[in-house]
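Chemist: Dropping a prediction and its sequence here:
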Amino acid sequence: MGANALALPDGTIIVTDAMVRLALDDDNELDDNGKAALLGVIGHEVGHIERRHATRAMTGSSLTAAMSATLFGDFSAVAAGLPAVLTQMRYSRAMELEADDDAVAVLRRNGLEPDVFADALEALERARPGEDKLPRWLKKSMSYLSTHPDTAERIARLRKTAR
């Protein structure tokens, strides 16, 4: 799973060890910047929970599965594939931007700027080697299929919010 954080429909937030390691400084200590970055990440995930994004995404996946079963008549295949659908469920671009806004609000309530969350996203990008080696045209094409907004765009949006 690597460096990641996710919110489950029941309100559980999972932050992987690799994500916490990204927030550590050069001495493997969690300094104020690292704490602020993690606060932004957790604020983002809390935003997903408060806005019921997981429930809305699951509902959409379930409706798609039900329509598929109705159209094609093989509900057993849909039922068998449901666990895979749930584990691959992703939030929409709009939901991600809403959760980013929630992270900004949490940071500001704590006297912090959104730059720290942008820094966390940059650290996540650096932790995914190889993706930056793709040709620009391919990355751009893939971004249209992605459920998440382009990370560079999210970072720019957060930096603009900080001004």
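Modeler: Arrived safely. Residues are numbered from 1 along each chain as shown.
Chemist: For the rest of this, base every contact and every neighbour count on C-alpha atoms.
Modeler: Noted.
Chemist: spatially speaking, which residue is in the middle of this protein?
Modeler: E96 (6.3 Å; CA atoms, centre = their mean).
Chemist: residue contacts, the residue nearest to it when sequence neighbours are not counted?
Modeler: Nearest non-adjacent residue to E96, counting by CA to CA, 6 or more residues apart in numbering: H148, 6.5 Å away. Contacts for H148 (CA atoms under 8 Å, 6 or more residues apart in numbering) come out as Y91, S92, R93, E96.
Chemist: residues in contact with the residue lying closest to the second one once chain neighbours are set aside?
Modeler: Leaving aside its sequence neighbours, S92 sits nearest to T147 (CA to CA, 6+ apart; 5.1 Å). Residues in contact with T147, defined by CA under 8 Å, 6+ apart, are R90, Y91, S92, R93.
Chemist: With secondary structure added, can I get those residues in TSV?
Modeler: Output for these, formatted as TSV (DSSP: H, G, I helix; E, B strand; the rest coil):
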residue	secondary structure
R90	coil
Y91	coil
S92	coil
R93	helix
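Chemist: let's bring in a second one:
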Amino acid sequence: MQNFEVDFFDGISSKKESLFLHVDNNRIYFPKKNWAFSLKEIRICPKIANISQTIELPNGGHCILKKEDTLRLNNSFVFWMESKLIYSIISLVFIIGFIIFTLTYGSSWTAKIIANSMSQSAYESLGNVSFEFLEEHYLEPSELDGKIKEKIRLSFKKIAPPNAKLHFYKSPILKENALALPSGDIIMLDDLVLKDQDKSLMGIVGVLAHEIGHIEEKHSMQNIIKTSIVGFLSAYFIGDFSGTLASLGAGIVSLSYSREFEQEADKKAISIMKQHNYPITPLIKLFEALKKEEHESKLFSTHPLFKERIDFLKKSIP
């Protein structure tokens, strides 16, 4: 049994009253008032450092223990930590450090693990959400000549994995761009196709090989997961989750690939092109043409570091 002298406040006036309370068999007793409450009915505020502990009662009142007293329901580690200011500070620093790690390096590490463990149905679902978002906000029906589309599709079929699907659209906003969705859908935009001066459109085939690299390395899914990690943590502290779900589709457009992701996709593109004896030079020329319009092209919002990438592609040519 634990016995304490407390200052009681009825919650109506500021007048305090000195009372004794006893804790026994998961119940708390106030003999003077003839009150008895189960521990489930009351709220015991944890004692932190030298701050007096407070007990909130179901009748609207509350009582405050003496600074030197602590109502212990058990000898838990958490309770011991809360009573030591230095350990409380260390715990706070650890929590802040964990959040910072999660928002930076930790989010990338976590996203990769989650992306590699997700089912194909999850990829399809998130890909569909992204596709619907793009169609609603960014995409319009393609105006490319049917023969050009067919030429690209024939080359695409030779290099594409079973789950990859090619779609043609135009976009006044995204302009010269191509996007790979988690589901394996690749969106090729008209303006980018028209920039390729190669008669066989091998520059576009190279871009498709690059997008296949993003799909096989699960880059877009990792970007979406990273967006969700940051979004859900932010929403937790702000208390508003409405914008978090919307960010899943928007993440495909708004997030750029990292240098690491771009290099992985470029390596995959080079491997695919060489495997099918396709020239890499048309892709380099397409990138160089786009680089000249860097200040106008939306492609650079999602594909940064073009000079570095062009140099990398050139080194792959014997």
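Modeler: Cool, got the structure. Everything numeric in this text was worked out from a predicted model, so none of it was measured.
Chemist: Need the TM-score between these chains.
Modeler: The TM-score (TM-score structural alignment, normalised by the length of the first structure) is 0.75; 143 aligned residues with a CA RMSD of 2.5 Å.
Chemist: right, and out of the contacts of H148 of the first structure, which lies closest to R163 of the first structure?
Modeler: For these, the closest approach to R163 of the first structure (CA to CA) belongs to E96, at 20.9 Å.
Chemist: H219 of the second structure and S183 of the second structure, how far apart?
Modeler: H219 of the second structure is 12 Å from S183 of the second structure, where distance means CA to CA, to the nearest Å.
Chemist: Please, which helix or strand holds the residue nearest to S92 of the first structure?
Modeler: Assessed by DSSP states H and E, T147 of the first structure sits outside every helix and strand.
Chemist: what's the average distance of stretch 261-269 of the second structure to the first structure?
Modeler: Taken against the first structure, stretch 261-269 of the second structure registers an average deviation of 0.9 Å after superposition, with mean CA distance after the TM-score superposition for the first structure.
Chemist: Surely L290 of the second structure and F306 touch.
Modeler: No. Under the criterion of CA atoms under 8 Å, L290 of the second structure lies out of contact with F306, with a separation of 9.0 Å.
Chemist: more crowded one of the two?
Modeler: L290 (21 against 17; other CA atoms under 10 Å).
Chemist: Aligned counterpart of the more buried one in the first structure, please.
Modeler: Alignment note (TM-score structural alignment): L290 of the second structure maps to L124 of the first structure.
Chemist: Let me see the contact set for its match.
Modeler: Contacts for L124 of the first structure were tallied using CA under 8 Å, 6+ apart; they are A3, M19, L22.
Chemist: let's go with 10 Å and repeat that
Modeler: G2, A3, N4, A18, M19, L22, A23, A118, T151 (CA atoms under 10 Å, 6 or more residues apart in numbering).
Chemist: The last one maps to what in the second structure?
Modeler: If I follow you right, that is T151 of the first structure. Match for T151 of the first structure (TM-score structural alignment): F306.
Chemist: quick one, what contacts that match?
Modeler: Counting by CA under 10 Å, 6+ apart, F306 of the second structure makes contact with E262, F287, E288, L290, K291, E294, L299, F300, F312.
Chemist: Just the buried subset of these, written out for PyMOL, thanks.
Modeler: Listed next is the PyMOL selection for buried residues among the contacts of F306 of the second structure, using 16 or more other CA atoms under 10 Å:
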select buried, resi 262+287+290+291+299+300
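Chemist: Relative to E288 of the second structure, how far out is the match of T151 of the first structure?
Modeler: Computed as CA to CA, the F306 of the second structure to E288 of the second structure distance reads 8 Å.
Chemist: Now list whatever residues contact both of these two.
Modeler: With CA under 10 Å, 6+ apart as the test, F306 of the second structure and E288 both reach E294.
Chemist: Which stretch of the first structure lines up against stretch 109-128 of the second structure?
Modeler: On the first structure, no counterpart of stretch 109-128 of the second structure exists by TM-score structural alignment.
Chemist: can you map out the strands along the first structure?
Modeler: All strands of the first structure, identified by DSSP state E, fall at 5-7, 13-15.
Chemist: Select, out of those strands, the one closest to S68 of the first structure.
Modeler: Nearest of these (CA to CA): strand 5-7, 27.2 Å.
Chemist: mean deviation of that closest one from the second structure?
Modeler: Counting by mean CA distance after the TM-score superposition for the first structure, strand 5-7 of the first structure comes out at 0.9 Å.
Chemist: which residues in the second structure does that strand align to?
Modeler: Using TM-score structural alignment, strand 5-7 of the first structure pairs with 178-180 in the second structure.
Chemist: so stretch 90-109 of the first structure matches what in the second structure?
Modeler: Against the second structure, stretch 90-109 of the first structure falls on residues 256-275 (TM-score structural alignment).
Chemist: State the distance from the closest residue to A235 of the second structure other than its chain neighbours to V253 of the second structure.
Modeler: Among residues not flanking A235 of the second structure along the chain, F241 sits closest, at 5.2 Å (CA to CA, 6+ apart). Distance, F241 of the second structure to V253 of the second structure, by CA to CA: 20 Å.
Chemist: just L194 of the second structure next, same as before
Modeler: Per CA to CA, L194 of the second structure is found 21 Å from V253 of the second structure.
Chemist: Look at the two and report which has more neighbours.
Modeler: Neighbour comparison, L194 of the second structure and V253: the larger count goes to V253, with 18 against 13 (by other CA under 10 Å).
Chemist: For the second structure, which segments count as helices?
Modeler: Using DSSP state H, the helices of the second structure run over 77-82, 85-103, 105-117, 120-137, 146-159, 190-195, 202-216, 219-238, 242-254, 259-275, 281-291, 299-302, 306-315.
Chemist: who wins for proximity to I55 of the second structure among those?
Modeler: helix 77-82 (15.2 Å).
Chemist: The closest one packs against which elements?
Modeler: With contacts defined as 3 or more CA pairs under 10 Å, 6 or more residues apart in numbering; DSSP states H and E, helix 77-82 of the second structure has these neighbours: helix 85-103.
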